[in-house]
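Novice: turn this into a structure:
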Amino acid sequence: MSSSDIFIGETIGTAILILLGGGVCAAVTLKASKARNAGWLAITFGWGFAVLTAVYTSAPLSGAHLNPAVTVALAIKDSDWSNVPVYFAGQFLGAAIGAALVWVAYYGQFQAHLTDKEIVGGPGAQATTAKAVEAQEQGAGPVLGVFSTGPEIRVVWQNLATEIIGTVVLVLAVLTQGLNDKGNGLGNLGALITALVVVSIGLSLGGPTGYAINPARDLGPRIVHALLPLPNKGGSDWGYAWIPVVGPLIGGAIAAGIYNVAFA
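Specialist: Below is the predicted model:
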């Protein structure tokens, strides 16, 4: 596959991934959304179906990595780093585009949510719960969770370990099944299996940090959150932002090592 195919495929696929994944977070979170308060099951299955749709769409062009952790793992497995920058560029650009499209699709809901005094408070409003106080102190705005992840309890080593563990599970599943005949990405069966693995990770390991398990999925939309003209949006929690980037990259490398030792 050519570099242009890889870049286009990863950009389109990751944009779809974030549009649908971030979209379910918006649907569950925002005021005046028909799906508001639908809950964690809706989010986990929404992200799983987002993975399924994105992989089916982009696999013919790029092999559907859609995740820098997967790209790093495959580069370690195959000892070939030549296309890694192209994959990364498409993934981060696509993630930013997808996040921007979520804002467009839910524009009215964002405006209603972020101008509701019950949600953002009036002038000089004070946080009234421990979690709200912590969010204010850490700079996590009221809709940041639509765009990127954050911990329920801030314990750096635990948050990092959770992201590493979840990513190891994801990438091992990618490496051990469903790779196409060139070994560059997921085939059709692999897309379905990986989508179900993502649902499983969300249900079982998503509680502590929101399971980024993908640096592009978290960092690209976080940048978009910082740039968008959202009223009362609060901070983008940059103090936490390195964890959903570094953790998945470490997890991908560990998964590749396990694969090379145990399965290759």
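
Novice: C-alpha from now on. contacts and neighbour counts both.
Specialist: Fine.

Novice: so for stretch 202-209, what gets flagged as buried?
Specialist: By 16 or more other Cα atoms under 10 Å, the buried positions in stretch 202-209 come out as G202, L203, L205, G206, P208, T209.

Novice: so which of those belong to helices?
Specialist: G202, L203, L205 (DSSP state H).

Novice: distance to Y87 for those residues - can I get that in CSV?
Specialist: Converted to CSV, those look like this (distance: Cα to Cα, whole Å):
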residue, distance to Y87
G202, 25
L203, 28
L205, 27
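
Novice: after the helix or strand containing S4, which helix or strand is next?
Specialist: For S4, the host element (DSSP states H and E) is helix 3-29. Later in the chain than helix 3-29, the nearest helix or strand by DSSP H and E is helix 40-62.

Novice: what packs against that next one?
Specialist: Here helix 40-62 touches helix 3-29, helix 188-205, going by 3 or more Cα pairs under 8 Å, 6 or more residues apart in numbering; DSSP states H and E.

Novice: of those helices, which stretch is the most buried?
Specialist: Neighbour counts (mean count of other Cα atoms under 10 Å) averaged over each of the helices and strands packed on helix 40-62 peak at helix 3-29, with a mean of 25.

Novice: for it, name the packing helices and strands.
Specialist: Against helix 3-29 (3+ Cα pairs under 8 Å, 6+ apart) you get helix 40-62, helix 84-105, helix 144-147.

Novice: let's see it at 10 Å
Specialist: helix 40-62, helix 84-105, helix 107-114, helix 144-147, helix 215-227 (3 or more Cα pairs under 10 Å, 6 or more residues apart in numbering; DSSP states H and E).

Novice: residue contacts, A89?
Specialist: A89 makes contact with I6, F7, I8, E10, T11, P68, A216 under the criterion Cα atoms under 10 Å, 6 or more residues apart in numbering.

Novice: oh sorry, the question was meant for V261
Specialist: Residues near V261 by Cα under 10 Å, 6+ apart: A255.

Novice: going by neighbour count, list what's buried in the host helix or strand of it.
Specialist: Assessed by DSSP H and E, V261 sits inside helix 243-262. Residues 243-257, 259 are the ones in helix 243-262 that count as buried (16+ other Cα under 10 Å).

Novice: to compare against the first, here's another:
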Amino acid sequence: MGLGTVFLSELLGTGILLLLGAGVVANVLLAKSKGFDGGWLLINFGWGLGVFAGVYIAYKSGAHLNPAVTIGILTSGADEFAPGVPVSVTSTLVYFAGEFLGAFLGAVLAWLAYKPHFDETPDEGLKLAVFSTGPAIRSYTWNLVCEVIGTFVLVFVVLALGKTPTQLGPLAVAMLVVGIGASLGGPTGYAINPARDLGPRIAHALLPLSYRGTDGEATTTGVAAKKDSDWGYSWVPVVGPIIGGALAGVAASLAF
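Specialist: This next block holds a predicted model:
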């Protein structure tokens, strides 16, 4: 299989994942949405089903959809990322490129789907939450620990599923993501995927989001809008999952 196919597969799969994942957050958080205030479990299941759809779409490339998974396979000592795709520096970078660009584009599509609701939402923090994660209690050390643990669970179990076929296919990974969100998602919003957080955060920074000021007038985002993509925190949902994925790969090489 060519690396062009790998790139397109990961781009489409990660794009679908982010469209549905960011979409469910928008549905729950943004003003006047029919799913408004639907709760944490709705978000958990929405992300899980986004993974379910994304894995099917990206079947040709092995459906990593996540640089932490790619890194986990790399550190596990595997010879191939997917059938016919040998592990190499070039193939690793192609996976990363498809994942990050797909996440960016999926977030943009979610914004388009909910554009009027973004316009009606006065809280800039809620808008950012559609695109990227943030801590419930800001403590970079402990936030990092949480992301490492959550990603370790994700990648370690995914690698175990690859060794022990269950006939559940993508459904098993989807339910795993729901479980991680329900159990470990509270402290940081469970990015557990560098592309999932960084790609959409860049989209948030670049998109012409509107801001409803104190006079009730919707204005184009600019200095007065005080749009903040929270770049000070952005390294946590990138570094944490990379560490967690790498550790999971090493642990899997010893355990399976």
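
Novice: TM value for the aligned chains?
Specialist: In this superposition the chains share a TM-score of 0.87, using TM-score structural alignment, normalised by the length of structure 2; 233 aligned residues with a Cα RMSD of 1.7 Å.

Novice: quick one: A63 of structure 2 from A218 of structure 2, how far?
Specialist: As judged by Cα to Cα, to the nearest Å, A63 of structure 2 and A218 of structure 2 stand 40 Å apart.

Novice: circling back: quick one, which of the helices and strands packed on helix 3-29 of structure 1 gets closest to A135 of structure 1.
Specialist: helix 144-147 (10.4 Å; Cα to Cα).

Novice: now the angle from the following helix or strand past that closest one to helix 243-262?
Specialist: Counting by DSSP H and E, the next helix or strand C-terminal to helix 144-147 of structure 1 is helix 156-176. Counting by axes from the mean of the first three to the mean of the last three Cα atoms, to 10 degrees, helix 156-176 of structure 1 points 50 degrees away from the direction of helix 243-262.

Novice: what comes up buried for helix 156-176 of structure 1?
Specialist: For helix 156-176 of structure 1, by 16+ other Cα under 10 Å, it's 159-175.

Novice: cool, stretch 36-48 of structure 2 as well?
Specialist: Quick answer for stretch 36-48 of structure 2 (16+ other Cα under 10 Å): W40, L42, I43, N44, F45, G46, W47, G48.

Novice: nearest to F96 of structure 2, of those residues?
Specialist: Nearest to F96 of structure 2 among the buried residues of stretch 36-48 of structure 2 is W47, at 20.2 Å by Cα to Cα.

Novice: could you say which helix or strand holds L74 of structure 1?
Specialist: Using DSSP H and E, L74 of structure 1 falls in helix 68-78.

Novice: and what of F81 of structure 2?
Specialist: Using DSSP H and E, the element containing F81 of structure 2 is strand 80-82.

Novice: which helices and strands sit right next to that strand?
Specialist: In terms of contacts (3+ Cα pairs under 10 Å, 6+ apart), strand 80-82 of structure 2 is packed against helix 67-75, helix 89-113.

Novice: quick one: residues contacting G72 of structure 2.
Specialist: G72 of structure 2 sits next to 66, 78, 151-152, 155-156, 158-159, 242-253 when contact means Cα under 10 Å, 6+ apart.

Novice: what's the match for it in structure 1?
Specialist: Aligned by TM-score structural alignment, G72 of structure 2 pairs with A73 of structure 1.

Novice: and its match, how far from T167 of structure 1?
Specialist: Separation of A73 of structure 1 from T167 of structure 1 (Cα to Cα): 11 Å.

Novice: touching both of the two, which residues are there?
Specialist: In terms of Cα under 10 Å, 6+ apart, A73 of structure 1 and T167 are both contacted by the residues L249, I250, G251, G252, A253, I254, A255.

Novice: quick revisit: between A63 and A218 of structure 2, tell me which one has more neighbours.
Specialist: A63 (27 against 16; other Cα atoms under 10 Å).

Novice: what's the distance between V104 of structure 1 and Q111 of structure 1?
Specialist: Separation of V104 of structure 1 from Q111 of structure 1 (Cα to Cα): 11 Å.

Novice: the two: who's more crowded?
Specialist: Q111 (16 against 12).

Novice: residue contacts, that one?
Specialist: Contacts of Q111 of structure 1 by Cα under 10 Å, 6+ apart are L30, K31, W103, L230, P231, N232.

Novice: please tell me how far the aligned partner of it in structure 2 sits from S210 of structure 2.
Specialist: Under the alignment (TM-score structural alignment), Q111 of structure 1 pairs with D119 of structure 2. For D119 of structure 2, the distance to S210 of structure 2 (Cα to Cα) stands at 5 Å.

Novice: find residues that contact each of those two.
Specialist: Shared contacts of D119 of structure 2 and S210, defined by Cα under 10 Å, 6+ apart, are found at K127, A218, T219, T220.

Novice: was I right to think the last one contacts F118?
Specialist: No. Using Cα atoms under 10 Å, T220 of structure 2 is not in contact with F118, being 11.8 Å away.

Novice: between these two, which contacts overlap?
Specialist: Joint contacts of T220 of structure 2 and F118 (Cα under 10 Å, 6+ apart) are L209, S210, Y211, R212.

Novice: what's the second one aligned with over in structure 1?
Specialist: Under the alignment (TM-score structural alignment), S210 of structure 2 pairs with P231 of structure 1.

Novice: and that match, what does it touch?
Specialist: F110, Q111, A112, H113, L114, T115, V120.

Novice: next one: G190 of structure 1
Specialist: So G190 of structure 1 contacts L52, V55, Y56, A173, V174, L175, T176, Q177, G178, L179, N180, L196 (Cα under 10 Å, 6+ apart).

Novice: looking at structure 2, which of those hold up?
Specialist: Compared against structure 2 with both residues aligned by TM-score structural alignment, their matches' Cα atoms under 10 Å, the contacts of G190 of structure 1 retain L52, V55, Y56, Q177, G178.

Novice: what about the last one, how many residues nearby?
Specialist: Counted by other Cα under 10 Å, the residues lying close to G178 of structure 1 total 19.

Novice: repeat that for the fourth one.
Specialist: By other Cα under 10 Å, the residues close to Q177 of structure 1 number 15.

Novice: that one reaches V197, doesn't it?
Specialist: No. If you go by Cα under 10 Å, Q177 of structure 1 and V197 don't touch, sitting 11.6 Å apart.

Novice: what is in contact with the two at once?
Specialist: With Cα under 10 Å, 6+ apart as the test, Q177 of structure 1 and V197 both reach A191.
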